[in-house]
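> Sequence isn't available, so here's the structure alone:
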């Protein structure tokens, strides 16, 4: 006799949902990492540029070049502000998918646990059935021997 789990279709569906959620989570992690790397690169660039400007101010720097540098730093700060918001948004999205993945894992584990319990019950039922059949066979053999 073969074990047939009555909720197998649901378990398969939940596992598929979990895999899809994992894919979306991995994609959100990748987007977060890319945005964070871009932000880090921009902050590093700003730091280097400010250090360069500071060094040049000590040694002498034309007003035109100072204005040009300051304009560039202001534009860089706007870009940094954009990427900070982008990092925050991608972090929130990553956390959202992380929560969904956790929920999916819990759902799959519930159905797997139910399947395990159902299988244990099935095994007990098979063992009880086999024992009963063995008892019947032994009783029949005993009756045949007694009758002879």
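Happy to help now that I have it. Predicted, not measured: the structure shown is a model, and the values here were computed from it.
> Every contact and neighbour count from this point should use C-alpha atoms.
Fine.
> Next, count neighbours for residue 30.
14 (other CA atoms under 10 Å).
> Tell me which residue is most central in this structure.
Relative to the mean C-alpha position of the chain, the nearest C-alpha, by CA atoms, centre = their mean, is the one of residue 22, at 4.2 Å.
> Please compare the first structure with the one that follows:
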């Protein structure tokens, strides 16, 4: 006789929920990394423009060009500030997804432990049943020999 756990579908569901939570965390981490890469690009662009601005000032470039570059630096500063906000938001999302994953992992562990406990009880009852059958066979043999 094989062990059949009554709540196996629940155990499977909890495993699927954990897998889905892992995917969601992975997605949130990917978004965070994308935001950080974007910030790095903006910072690099700002550094490049600042260097160009410095060179333009040294080479006595037209004031309109220098002003245009300064406005672009200000625009990049605004973009960088927004990107910092986006990164904080993405980081909060990652923390939220990590919390959800840990909850799902704990939930799955509870159900797996319940399944293991039920399987252990089943095995113990099978061993006890086997032992009782062997004892009964020994008693019958003993009774047959004494007749």
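Done, it's in. The shown structure was predicted, so the numbers you read here are calculated from the model rather than taken from an experiment.
> Mind checking the TM-score on these two?
Comparison of the two superposed chains (TM-score structural alignment, normalised by the length of structure 2) gives a TM-score of 0.92, and 147 aligned residues with a CA RMSD of 1.4 Å.
> what residues are up against the residue nearest to the centre of structure 1?
Residues near residue 22 of structure 1 by CA atoms under 8 Å, 6 or more residues apart in numbering: 97, 101.
> And the host helix or strand of it against structure 2, how far off on average?
Residue 22 of structure 1 belongs to helix 8-59 when assigned by DSSP states H and E. By mean CA distance after the TM-score superposition for structure 1, the fitted helix 8-59 of structure 1 averages 1.4 Å away from its aligned residues in structure 2.
> and after that helix, which helix or strand comes next?
Helices and strands here follow DSSP H and E; after helix 8-59 of structure 1, the next one along the chain is helix 63-147.
> Which other helices and strands does that next one contact?
helix 8-59 (3 or more CA pairs under 8 Å, 6 or more residues apart in numbering; DSSP states H and E).
> Work out the gap between the helix it packs on and the centre of the chain.
The chain centre lies 16 Å from the centre of helix 8-59 of structure 1; the measure is CA atoms, centre = their mean, to the nearest Å.
> Okay, angle between it and helix 63-147 too, please.
160 degrees (axes from the mean of the first three to the mean of the last three CA atoms, to 10 degrees).
> Translate residue 143 of structure 2 into the numbering of structure 1.
In structure 1, the residue paired with residue 143 of structure 2 according to TM-score structural alignment is residue 143.
> for its match, what are its contacts?
Counting by CA under 8 Å, 6+ apart, residue 143 of structure 1 has no contacts.
> give the contact list for the residue nearest to residue 83 of structure 1 when sequence neighbours are not counted.
Closest residue in space to residue 83 of structure 1, ignoring its immediate chain neighbours: residue 39 at 5.6 Å, by CA to CA, 6 or more residues apart in numbering. Shown in contact with residue 39 of structure 1 (CA under 8 Å, 6+ apart): 80, 83, 84, 87.
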